[in-house]
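In: What follows is a predicted structure for the sequence shown.
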Amino acid sequence: MENIILLNQNELAKITHHRSGEIKFGEKIITVPKDTNILEFMASCEAKFVLFGITEDIGVRANLGRPGTATAYQSALNSLVNIQHNKFCKGSNLLVLGHLDITSEIEAAQSLDSKIKEERKELFKLVEKIDAEVSHVVHQIVKAGKIPIIIGGGHNNAYGNIKGLALAKGKPVNAINFDAHTDFRILEGRHSGNGFSYAYEDGFLKKYFVFGLHENFVSKSVFNTLKELTSRVKFVTYEEIEVKREKNFETELENALEFIKNEPFGIELDLDAIPNIPSSAMTLSGFSVDKARHYLYYFGKHQNASYLHICEGAPELDDSKNNHLTGKLIASMITDFMKAKA
């Protein structure tokens, strides 16, 4: 766990806004004490969930997208610590490790231009290094008997999440993804658009369901690939449910769960599927925040739900006076998942 920059109690206290007569999440959240064996502490502490952040946008840049996803974790943490600790959700059920130490990768990426072919290849290599770090941390959390909650970064990190879970379970695992895109693109080098296709190709991903795919954002070649893999990769489009009204939201949740429920599965949510959320690929049309939250709660209730990953949010791309709201939404989604698993 040497690749984690630990959150300490002093830092936690600085961002927790204390108020008389209230108990905030930040007053009860567990952190790893100084000079303590992280793995032993994690395995023995009372918390059921272990949260860590990924403060990168290298995968997004490698995918020719707009950077900004590096800021989501801190924004989410600032909001999360200031919600109420009460009977509905308890801060003491959450261990916050801190964030992934990818300082060297971020520094190396700063001078690279994704529009230059050879430099984009260097970004691919940096994403591979982050993959290894993410999979290691997820693997350790699951082996400790806890449920990982991964916040921030691009959707490239789905690969590390899936690999880490699969290695911990000793077998391929499944994934459900609330997303406007498949992120199942060609294996051209690692970036935020092919985390699931690489996980599938490398044998870590058994079954994959994309929930709410936007028909206008998927190439013919990707659709052809999905058609060939129909026994292991399925999807329902946003348009089928909300525009054409050919399918029902609740029924499709049930169908998706039926497809993935027999193996441990990860719950993925890409914030660019929700209208007006600052992200690399921001949209004006998509499922509502309420439906996204219900999606997390619905799948989180199942015993095989094994991690939560919320990604692609980019608070720094919000130039309004309310740029804290992306973090506030992520905090609500984290507690929705925790309540489901309770």
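Out: The structure has been received and is ready for your questions.

In: okay, CA-based contacts and neighbour counts for the rest of this
Out: Noted.

In: Contacts for stretch 269-281 next, please.
Out: 60, 65-69, 155, 177-180, 212, 282-289, 292, 309-318, 326 (C-alpha atoms under 8 Å, 6 or more residues apart in numbering).

In: If we use 7 Å, what do you get?
Out: 65-67, 177-180, 282-289, 309-315, 317-318, 326 (C-alpha atoms under 7 Å, 6 or more residues apart in numbering).

In: Show the buried residues in these.
Out: 65-67, 177-180, 282-283, 286-287, 289, 309-315, 317-318, 326 (16 or more other C-alpha atoms under 10 Å).

In: which residues does Thr182 contact?
Out: 210, 213.

In: do Leu167 as well
Out: Counting by C-alpha under 7 Å, 6+ apart, Leu167 has contacts His139.

In: That one in helix, strand or coil?
Out: helix (DSSP: H, G, I helix; E, B strand; the rest coil).

In: Check the one 10 residues further on too.
Out: Taken by three-state DSSP, the conformation at Asn177 corresponds to strand.

In: Ile267 - how many residues pack around it?
Out: Other residues within reach of Ile267, judged by other C-alpha atoms under 10 Å, total 24.

In: Assign a three-state SS to the residue lying closest to it once chain neighbours are set aside, would you?
Out: Leaving aside its chain neighbours, Ile267 sits nearest to Leu308 (4.9 Å; criterion: C-alpha to C-alpha, 6 or more residues apart in numbering). Following three-state DSSP, the label given to Leu308 is strand.

In: Take this one as well and set it beside the first:
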Amino acid sequence: MDKLIPFRINDLAKITNHRSGELKFGEKMLTVPKGADTAAFLKECKAQYVIFGIPEDIGVRANFGRPGAASAWDSAIRSIANIQHNRFCKGSQILVLGTLDVAQEMETAKNLDFHNISHRQQFNQLVESVDKEVAHIISVIVRAGKTPIIIGGGHNNAYGNIKGTALAKGKPINAVNFDAHSDFRILEGRHSGNGFSYAYEQAFLKKYFIFGLHENYTSKNVLDIIKKIDERVRYNTYDEIGIRREKDFTEEMELAFNFIKPDCYGIEIDLDAIPNIASSAMTLSGFSIEELRRFVSYFGNHENAAYLHICEGAPDLGEDKNNHLIGKLIGYLVTDFIKSNSKI
């Protein structure tokens, strides 16, 4: 894992706000000791959940989106480190692995313009480079028998999560995606809008359910493609559930769950589905944070839940005074997942 920047115990100490009479996650979470073999330590340690950060927004830029998703990791890990360690959720269940080193790719992307057609191939190549590293790191975590919790970056990283998990399991996996967009666009070169279509085309993704599509932002072409492969790709829309009330949120979760649960599945969360959350494709209409938390808890509560990915949050695009709130939201989602999953 040459491209991994390890997170050390000293790094945790720097971001943990110690307080007399309290015990924080940052005081109990594990890290890989300096000099230790990472893969071996993963297998041996008692923590079941491995937090891994991807501080990039290259895939977002390549998909005509606003950059900023690279900033989610720093905000999230600071919030997670200061969650109370108690009987409801214990920091000792978590190992903080570190982040993917994307400095070179990010620097190259800064000099590219997605409006320039000649630059788009370079964007695609940069995303493919990130794909390769994400898939490798996720496969190592899953092979160690651990559950990855991936934070930050664009939704292009769904591809690496799915591929890495599938390679570790030796078979295709399923996925459920809480998202305003399908990310099932045509295979036109890698970006944040086609991670699932590439994973499907390359046989890493078996079944895929998109939860809460926004009807105004889903193309006829994508809808036509999905209709032809209904046995393996299905969806509902936010408009059906939240606006017209034609479908019930809880019942739809059950339908989606029954569709994906026979095999290992990834839980993909795109924060641009939540109103007023700073992201590359920010929305004013959508499901509530409470509904999202219920969603994560519901799908986390099964032995086939293979990983959790929280992406597209962009604190750098939010209000300066409250840019910690996205990190706090991610912290809630991480603990909701662990609380439901660790009971199995």
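Out: Cool, got the structure. All figures in this text were calculated on a predicted structure; none of them were measured in a lab.

In: where along the stretch 51-200 of structure 1 do the strands fall?
Out: 94-100, 147-151, 173-178 (DSSP state E, counting those that start in this stretch).

In: and Val222 of structure 1, which of the ones you listed is closest to it?
Out: strand 173-178 (16.0 Å; C-alpha to C-alpha).

In: Superpose on structure 2 and give me the mean offset of the closest one.
Out: By mean C-alpha distance after the TM-score superposition for structure 1, the fitted strand 173-178 of structure 1 averages 0.2 Å away from its aligned residues in structure 2.

In: and if you look at stretch 291-298 of structure 1?
Out: Mean for stretch 291-298 of structure 1 is 0.4 Å (mean C-alpha distance after the TM-score superposition for structure 1).

In: buried sites along that stretch?
Out: Those buried within stretch 291-298 of structure 1 under the rule 16+ other C-alpha under 10 Å are 292-298.

In: same deal with stretch 192-204 of structure 1?
Out: Under 16+ other C-alpha under 10 Å, the buried positions of stretch 192-204 of structure 1 are 192-200, 204.

In: Other residues contacting it?
Out: Residues contacting stretch 192-204 of structure 1 (C-alpha under 7 Å, 6+ apart): 59-60, 63, 154-159, 162-163, 166, 172-173, 183-187, 205-206.

In: Dump the strands of the stretch 51-200 of structure 1 to a markdown table, plus distance to Pro275 of structure 1.
Out: Shown next, in a markdown table, are the strands of the stretch 51-200 of structure 1 (distance: least, C-alpha to C-alpha, whole Å):
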| stretch | distance to Pro275 of structure 1 |
| --- | --- |
| strand 94-100 | 27 |
| strand 147-151 | 19 |
| strand 173-178 | 13 |
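
In: do you know which of those lies nearest Ser20 of structure 1?
Out: strand 94-100 (22.8 Å).

In: centre of the chain versus that closest one, how much separation?
Out: 14 Å (C-alpha atoms, centre = their mean, to the nearest Å).

In: Remind me what it packs against, helices and strands.
Out: For strand 94-100 of structure 1, the packing partners by 3 or more C-alpha pairs under 7 Å, 6 or more residues apart in numbering; DSSP states H and E come out as strand 4-6, strand 49-53.

In: and that strand, how far from structure 2 on average?
Out: Relative to structure 2, strand 94-100 of structure 1 is 0.4 Å off (mean C-alpha distance after the TM-score superposition for structure 1).

In: Where does that strand end up in structure 2?
Out: Residue correspondence for strand 94-100 of structure 1 in structure 2, counting by TM-score structural alignment: residues 94-100.

In: Other residues contacting the matching stretch?
Out: 3-7, 29-32, 47-54.

In: What subset of these is buried?
Out: Buried among the contacts of stretch 94-100 of structure 2 by 16+ other C-alpha under 10 Å: 4, 6-7, 29-32, 47-54.

In: need the contact list for Val323 of structure 2.
Out: You called it Val, but residue 323 of structure 2 is Asn. 315-316.

In: go with 10 Å
Out: Asn323 of structure 2 is in contact with 71-72, 75, 278, 314-317, counting by C-alpha atoms under 10 Å, 6 or more residues apart in numbering.

In: Run these past structure 1 and keep the common ones.
Out: Retained in structure 1: 75, 278, 314-317, out of these (criterion both residues aligned by TM-score structural alignment, their matches' C-alpha atoms under 10 Å).

In: Any chance of those residues in JSON lines with distance to Asp131 of structure 2 and secondary structure as columns?
Out: Converted to JSON lines, the kept ones among the contacts of Asn323 of structure 2 look like this (distance: C-alpha to C-alpha, whole Å; DSSP: H, G, I helix; E, B strand; the rest coil):
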{"residue": "Ser75", "distance to Asp131 of structure 2": "23", "secondary structure": "helix"}
{"residue": "Ala278", "distance to Asp131 of structure 2": "24", "secondary structure": "coil"}
{"residue": "Ala314", "distance to Asp131 of structure 2": "20", "secondary structure": "coil"}
{"residue": "Pro315", "distance to Asp131 of structure 2": "23", "secondary structure": "helix"}
{"residue": "Asp316", "distance to Asp131 of structure 2": "24", "secondary structure": "helix"}
{"residue": "Leu317", "distance to Asp131 of structure 2": "25", "secondary structure": "helix"}
